[in-house]
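Trainee: show me the folded form of this:
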Amino acid sequence: MFRMAIYDWTENVRNTNQWLGASALAFGSYPITGMVPNPFFQLVAAWGEVTERTYSRMVAKPDWNIPAISDSDGKDHVVSVETLIERPFGDLLHFKVLGRQAKPRRVLLCAPMSGHYATLLRSTVASLLPDCEVFITDWHNARDIPVSEGKFDIEDYVLYLADFMRHLGPDTNVVAVCQPAPLALAATAYLAEEDPAAQPRTLTLIGGPIDPDAAATEVTDFGRRVTMGQLEHMVIQRVGLKYAGVGRSVYPGLMQLSSFMSMNAESHSKAFIEQILRVAKHEASDHDKHNRFYDEYLAVMDMTAEFYLSTVERVFKNLEIAQNKFTVNGKPVDLAKITNVAVKTVEGEKDDISAPGQCVAALDLLTGLPDEKKASHLEPNAGHYGIFAGRSWRNNIRPLVLDFIDQNAPGNENKVARLKTV
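Mentor: Down below sits the predicted model:
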């Protein structure tokens, strides 16, 4: 009951701040305030507007809002989001471009389940849609999943990915971004033994912790410093009375958000102060740069406790993927079984979350895969976000990923040479 009370207390704090922001906005917006020759009321209203929006976004799942796609026919085609597989903890979505002939490149984006919704990859999806049929894993907020649906841990995650790959078929090109990279690798190895015909054609791993010990970061240092008991005591709570998942043990999204923001507290504080001043001077807009970023960044979701804890213990502490000792339902998943899936790794030179060396370690683990089916890329001066959604992704990495997919398309297998860009 104590952990549930803490969860509800946190929600009460969020609700109160949202209410205070809305009240300040209303108070500072009365017409009579225009008679006061002082910016006080404008600043109160601006603070209220920014505060109310900030705290309301923390419990709202963002929309995809994918813009229409232009095609060779000169027309703009509307994008609809279709659910292909619906599961308790996550769905498989397809971004269908209406009125357009299906593209030969089929890409499955494995979105992270690390605090934010899959919409974090909105710009990645939009950049791929002109050239690909795009599918994505859409993980659900654990607070909305009844306890009766059971557990969801790291092994269940791998089985979900394997089922999604199996459904899409062997002509699929998987792109795993950050956290799911080691698990997408494990899912591919799982299929290599259980259902070889269902393996994807290519697997691109972007900024993922395949071997966390290959390069130290603040994330890996934290994982070494705390014991599993300490971690559970510090971050695990139970969903409160307001949501369908009441009683489920989770790592709350609001607690994750506080950790994210504390890493760059000064820059976030500056951004919000500047936004308040812009609103007060009527220079801000509903979809300006600040709101576009923070509407997504502040939208957080709860993770099941068993998924978070098993990820820390098995990927970061026990290095089960890095040492090729991962198991699913007690059965070893041997990465050496991957023998015909082309694998490419992408890293950012200035990635402070999954540092260079952690992801490319995957290639050494694939002892059964010929060198001509391995590739790697290190993007100069790129941080973590930039390698899948920023300028580095758009200008450099995306073309390389598409070339990698094309080089391993049917009929091109014998033309593939080892591709390594530094």
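Trainee: please make it C-alpha for all contacts and neighbour counts, starting now.
Mentor: Will do.
Trainee: identify all contacting residues around stretch 236-251.
Mentor: With contacts defined as Cα atoms under 8 Å, 6 or more residues apart in numbering, stretch 236-251 is touched by 3-8, 142-147, 235, 252, 302-306, 308.
Trainee: next, the buried residues of the one helix or strand residue 257 maps to.
Mentor: Following DSSP states H and E, one finds residue 257 within helix 253-263. For helix 253-263, a neighbour-count test (16 or more other Cα atoms under 10 Å) marks 253, 254, 255, 256, 257 as buried.
Trainee: here is a second sequence; please produce its structure as well for comparison:
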Amino acid sequence: MKYMFTYDMMETARNTNQWLGSTASTMASYPIFGLAANPWIQLTAAWGEVAERSFARMVAKPDWNIRSVVGLDGRDHLVEVETVHSRPFCNLVKFDVQGRAPMPRRILLIAPMSGHYATLLRSTVSSLLPDADVYITDWQNARDIPVSAGKFDIEDYTLYLVDFMKRIGPDIHVIAVCQPAPLALAATAYLAEDAPEAQPRSLTLIGGPIDPDATPTDVTDFGRRVTMGQLERSAIQRVGFKYAGAGRMVYPGLLQLASFMSMNSDRHAEAFRDQILRVAQGKSGEHDSHNRFYDEYLAVMDMPAEFYLSTVQRIFKEREIARNRFVVDGRRVDIGKITTVAVKTVEGSKDDISAPGQCVAALDLLTGLPDDKKASHLEEGAGHYGIFAGKSWRNNIRPLVLDFIDANAEAPTASGKSGKSDGPGKGKLVALS
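Mentor: This is a model prediction of the structure:
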């Protein structure tokens, strides 16, 4: 089976490095070595500890680790992570705050399927939970999905979003982070024609490639330089027999991680060198800043090959969303059909993945939406991660997003103007066809 050997070799290399780290840490920690005043012994043990932890995290799905949230009553309320709807490639998850009444704000957070798990947005969820009921798309690792579940491309992704929006109800506010921004826009436009009563009240697009050519970056340049044939030959592999998805064609998470690391290799090398020194000196901790960041950053998942290739081909190369030529299930989706959903874009001035200009391009596509329903924000000095999970998000962007949600909380009337809201938690559950 073509490419399966390559996939298994990557996993073998990862497993071997994890074993080497464990061995070095164990051997250099023998009590007898305490008699030798040699710093290399401590450094070897420290390198082993850091290496074992790092390579082990690459195949582990992180926990949400959101235990409780402070309510308006000043008490801590326990949080349960509940799967409210399950599909082969994604679970719709709700963070159920125990003992708290339904909140006026209901938010669907659309996590990216770009190599990391939805837990990458843990801090985003934590920051929204005190003020809203939060749902999130929890995309599954393709290596764990049997071939019998079928394909999954960007059209399927879009239809998943349509399904989730219908199930939660119309009184929701959607926030799409990075990769899903263009597909969330398409899903909303799909609903505008198929089931307008199921559209969300507002849509916030954060750092997404609506028009990748608006401001080219290394990511968009790569998509333009490489042909689809080259990409398929160099990046796509078959899952090995170790996993439930054996035989499925995927873009491996380990390849994506290597790409991520290479973009800032000097910074990552320095971070790991400093961490090894801290471990050797006894200054590290289980949940110190390095471990908190890299436990999440190194945890990667495989993407279905059809999804990865169709994203590159249709979003980046052919720019179907930017040209308003996107087709779902044989039907063209017209973004101009969105007439009642308020749309806000958020960008970071130092975003080197989705540079300023790429996301705000969505507003020009919304030809049927009144100007008072459109908004944009450019966060000065913020990079890609900062606009949804860093200091810029916490201090500046989050309050603006919540204000935008509140300003568009009421249900639109037939004329497109806002009417009376149904109140918290009373969105009708729309039946699926």
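Trainee: overlay them and tell me the TM-score.
Mentor: In this superposition the chains share a TM-score of 0.97, using TM-score structural alignment, normalised by the length of the first structure; 415 aligned residues with a Cα RMSD of 1.1 Å.
Trainee: just to revisit the earlier point, any chance of the buried residues of helix 253-263 of the first structure in JSON lines, with distance to residue 336 of the first structure too?
Mentor: Listed next are those as JSON lines, based on distance: Cα to Cα, whole Å:
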{"residue": "253", "distance to residue 336 of the first structure": "36"}
{"residue": "254", "distance to residue 336 of the first structure": "39"}
{"residue": "255", "distance to residue 336 of the first structure": "38"}
{"residue": "256", "distance to residue 336 of the first structure": "35"}
{"residue": "257", "distance to residue 336 of the first structure": "37"}
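Trainee: how big's the offset between the host helix or strand of residue 276 of the second structure and the first structure?
Mentor: Secondary structure assignment for residue 276 of the second structure, by DSSP H and E: helix 265-280. Here the mean offset of helix 265-280 of the second structure against the first structure after fitting is 0.5 Å, by mean Cα distance after the TM-score superposition for the first structure.
Trainee: show me what that helix is packed against.
Mentor: Here helix 265-280 of the second structure touches helix 39-57, going by 3 or more Cα pairs under 8 Å, 6 or more residues apart in numbering; DSSP states H and E.
Trainee: which bit of the first structure covers the helix it packs on?
Mentor: Using TM-score structural alignment, helix 39-57 of the second structure lines up with residues 39-57 of the first structure.
Trainee: can you list the buried residues in that stretch?
Mentor: Neighbour-count burial for stretch 39-57 of the first structure flags 41-57 (criterion: 16+ other Cα under 10 Å).
Trainee: counterpart of stretch 162-174 of the first structure in the second structure, which residues?
Mentor: By TM-score structural alignment, stretch 162-174 of the first structure lines up with residues 162-174 in the second structure.
Trainee: what are the ranges of the helices in the stretch 151-300 of the second structure?
Mentor: For the stretch 151-300 of the second structure, the helices defined by DSSP state H, counting those that start in this stretch occupy 154-168, 181-194, 218-225, 228-235, 253-263, 265-280, 289-297.
Trainee: who touches the third one?
Mentor: This points to helix 218-225 of the second structure. With contacts defined as Cα under 8 Å, 6+ apart, helix 218-225 of the second structure is touched by 212, 213, 312, 316, 317, 352, 353.
Trainee: and that helix, how far from the first structure on average?
Mentor: Per aligned residue, helix 218-225 of the second structure averages 0.4 Å (mean Cα distance after the TM-score superposition for the first structure).
Trainee: how far away is the aligned partner of residue 330 of the second structure in the first structure from residue 155 of the first structure?
Mentor: Aligned by TM-score structural alignment, residue 330 of the second structure pairs with residue 330 of the first structure. Distance from residue 330 of the first structure to residue 155 of the first structure, counting by Cα to Cα, to the nearest Å: 10 Å.
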